[in-house]
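# coordinates only, sequence not included:
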């Protein structure tokens, strides 16, 4: 099986954390250095970093660099390789609607700005890969806006399961431009509720969205 740039980057980070060179909060090498280290195109390295950022493994700050998050190791180790799409959706339905309710109450303006940024980028995405990357970033930005470290760690554990091949294959097989457009409209409703500081609507619109995703992927879970 061919190793992807994303897999190579994950293996690189695993090695560096295992031997103590990197830890929570550590700054990663520059994109240029990673391009040389992984022997990969810069665009592919950037896409891999986008994916890891969406999962909460790394965080990026303009002008400062890319950093390993506090939950990176815990999340990567805690996602069982045999987790099924049904299990993923069941857990998402348990965790994400209440998280959206909390975010509507507790989000800062900076949180809302980041959420809106992810929403707009997702809406402008023209490919499956770009939309999925921004979808993951949007949902994590909402989880981050709840300002509950334990909930965020639980979210990150769940979110790593979305990187499993069985999930990606199912999402790609069921994705169409029309369906992505529908998801974007649902995202707009969720973000609108957050911006309006409406906890009940945020919880409801998130639940409706996830139930729609579950129906499209595998029928009602």
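Great, that's in hand. These numbers come from a predicted model, not from an experiment.
# When you work out contacts or count neighbours from here on, use the C-alpha atoms and nothing else.
Will do.
# Just give the number of residues close to residue 36.
Using other CA atoms under 10 Å, the number of residues around residue 36 comes to 11.
# Helix or strand: which one has it?
Per DSSP states H and E: residue 36 is located in helix 31-38.
# mind listing what's buried in that helix?
31, 34, 35 (16 or more other CA atoms under 10 Å).
# can I assume the second one is in contact with residue 45?
By that I understand residue 34. Yes. Residue 34 lies in contact with residue 45 (CA atoms under 8 Å); the separation is 7.2 Å.
# Quick check: neighbours shared by the two?
By CA atoms under 8 Å, 6 or more residues apart in numbering, residue 34 and residue 45 have no common neighbours.
# which strands and helices sit next to the helix or strand hosting residue 155?
According to DSSP H and E, residue 155 maps onto helix 149-160. Applying 3 or more CA pairs under 8 Å, 6 or more residues apart in numbering; DSSP states H and E, one finds that helix 149-160 contacts helix 42-55, helix 72-78, helix 85-106, helix 128-145.
# Flag every buried residue along the helix or strand following it.
The first helix or strand that comes after helix 149-160 along the chain, using DSSP H and E, is helix 165-174. If you call a residue buried by 16+ other CA under 10 Å, then helix 165-174 has these buried ones: 167, 171.
# Packing partners of helix 165-174?
On a contact count with 3+ CA pairs under 8 Å, 6+ apart, helix 165-174 meets helix 199-218.
# Identify all contacting residues around the helix it packs on.
Contact partners of helix 199-218, identified using CA under 8 Å, 6+ apart, comprise 86, 89, 92-93, 96-105, 170-171, 174, 183, 186-187, 189-191, 193-194, 220-221.
# centre of the chain versus that helix, how much separation?
From the chain centre to the centre of helix 199-218 is a distance of 16 Å (CA atoms, centre = their mean, to the nearest Å).
# Could you tell me the angle between that helix and helix 165-174?
90 degrees (axes from the mean of the first three to the mean of the last three CA atoms, to 10 degrees).
# Comparison target below:
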């Protein structure tokens, strides 16, 4: 049986992998963690003390508890020195094939979840909100491929997207116009998935990621 500390670490790892938590993200309050983990407040406090001692979180009196870069580095995934160019090389190799497979095997529930992520991303008018839903959308597409080994590979890739070097570059190159463009490209991918068109889904994902790569690495 997992301890409260282990359960909390697993929660942070999952958040890091699916893009909902990044270095600097504020954690839920102690009261919210008590409800979510069904654990005594004293056990939550002890777990947070251990995580703070290990450098995974930092607590500021009156402000809350925040995730550190150490948390990202401790996730069993991408090396901490992975470059944005390496990330995009792997994304271009992996994600078009993921979209191709998802177009063949996704369930209606998968497509509904993907559609929710797409709509929420399109409604986000700030960098943080769009990036969070962007990560969730790409992960939802990967889950729709229904391949556990492939999902593990994707989560390793997703940990790289939580590295500080990636986040700072994305922020510097982001703009409302580019976010609108990315949303249109996401829509093309999702439309192909809904049409059950593997070739179109793969091509749309490849075109989107190539555009992202060009913008990030100075070729766009």
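Ah, there it is. Keep in mind the model is a prediction, meaning the values are calculated, not measured.
# check which helix or strand covers the residue of structure 2 positioned farthest from its centre.
In structure 2, the greatest distance from the average C-alpha position (CA atoms, centre = their mean) is reached by residue 42, at 30.7 Å. In this structure, residue 42 of structure 2 sits in helix 41-53 according to DSSP H and E.
# by contact count, what packs against that helix?
Judged by 3+ CA pairs under 8 Å, 6+ apart, the packing partners of helix 41-53 of structure 2 are helix 4-18, helix 30-37, strand 57-60.
# so how far is that helix from its chain's centroid?
Chain-centre distance of helix 41-53 of structure 2: 25 Å, with CA atoms, centre = their mean.
# residues near the nearest residue to residue 28 of structure 2 once chain neighbours are set aside, how many?
The shortest distance from residue 28 of structure 2 to any non-neighbouring residue, by CA to CA, 6 or more residues apart in numbering, is to residue 65 (7.8 Å). By other CA under 10 Å, the residues close to residue 65 of structure 2 number 20.
# where's residue 65 of structure 2 relative to residue 17 of structure 2, distance?
Counting by CA to CA, to the nearest Å, the gap from residue 65 of structure 2 to residue 17 of structure 2 is 19 Å.
# Ok, residue 133 of structure 2 next?
Residue 133 of structure 2 sits 13 Å away from residue 17 of structure 2, going by CA to CA.
# Have a look at these two and say which one is more surrounded.
Each of residue 133 of structure 2 and residue 17 has its neighbours counted (other CA under 10 Å); residue 17 has more, 27 against 23.
# Now do the contacts for the more buried one.
Shown in contact with residue 17 of structure 2 (CA under 8 Å, 6+ apart): 155, 156, 158, 159, 162.
# so which of those comes closest to residue 60 of structure 2?
Distance to residue 60 of structure 2, by CA to CA, is smallest for residue 162 among these, at 22.2 Å.
# My guess is the closest one contacts residue 72. True?
Yes. Contact criterion CA under 8 Å: residue 162 of structure 2 and residue 72 qualify, at 6.7 Å.
# what about the helices and strands packed on helix 41-53 of structure 2, which gets the closest to residue 144 of structure 2?
helix 4-18 (14.1 Å).
# Taking their axis directions, that closest one and helix 30-37 sit at what angle?
With the same axes, to 10 degrees as the basis, helix 4-18 of structure 2 and helix 30-37 are set at 90 degrees to each other.
# now helix 4-18 of structure 2 and helix 148-161, what's the angle there?
90 degrees.
# buried residues in helix 4-18 of structure 2?
Neighbour-count burial for helix 4-18 of structure 2 flags 4, 5, 8, 9, 12, 13, 14, 16, 17, 18 (criterion: 16+ other CA under 10 Å).
# burial of the residue nearest to residue 161 of structure 1 when sequence neighbours are not counted, as a residue count?
Once flanking residues are discounted, residue 161 of structure 1 sits nearest to residue 79: 5.4 Å by CA to CA, 6+ apart. Residues lying near residue 79 of structure 1 (other CA under 10 Å) number 18.
# Identify the residues contacting the corresponding residue of structure 2 for residue 79 of structure 1.
Under the alignment (TM-score structural alignment), residue 79 of structure 1 pairs with residue 78 of structure 2. Residue 78 of structure 2 makes contacts with 156, 157, 159, 160, as judged by CA under 8 Å, 6+ apart.
# which residues sit in contact with the second one?
Listed by CA under 8 Å, 6+ apart, the contact partners of residue 157 of structure 2 are 77, 78, 87, 90, 91.
# if I look at the third one, how far off is residue 96 of structure 2?
Distance check for residue 87 of structure 2 against residue 96 of structure 2: by CA to CA, it reads 14 Å.
# Then the first one?
Computed with CA to CA, the distance linking residue 77 of structure 2 and residue 96 of structure 2 is 21 Å.
# more crowded one of the two?
residue 96 (24 against 18).
# Next, count neighbours for the closest residue to the more buried one other than its chain neighbours.
Sequence neighbours aside, residue 202 is the residue nearest to residue 96 of structure 2 in space, at 4.4 Å (criterion: CA to CA, 6+ apart). Using other CA under 10 Å, residue 202 of structure 2 is surrounded by 23 other residues.
# how far away is residue 202 of structure 2 from residue 209 of structure 2?
11 Å.
# Then residue 60 of structure 2?
When distance is defined by CA to CA, residue 60 of structure 2 is 38 Å away from residue 209 of structure 2.
# Looking at those two, which is more packed in?
Between residue 60 of structure 2 and residue 209, counting by other CA under 10 Å, residue 209 is the more crowded of the two (22 against 8).
# dump the residue contacts of the closest residue to residue 181 of structure 1 other than its chain neighbours.
Leaving aside its sequence neighbours, residue 181 of structure 1 sits nearest to residue 123 (CA to CA, 6+ apart; 7.6 Å). Residue 123 of structure 1 makes contact with 131, 181, 184 under the criterion CA under 8 Å, 6+ apart.
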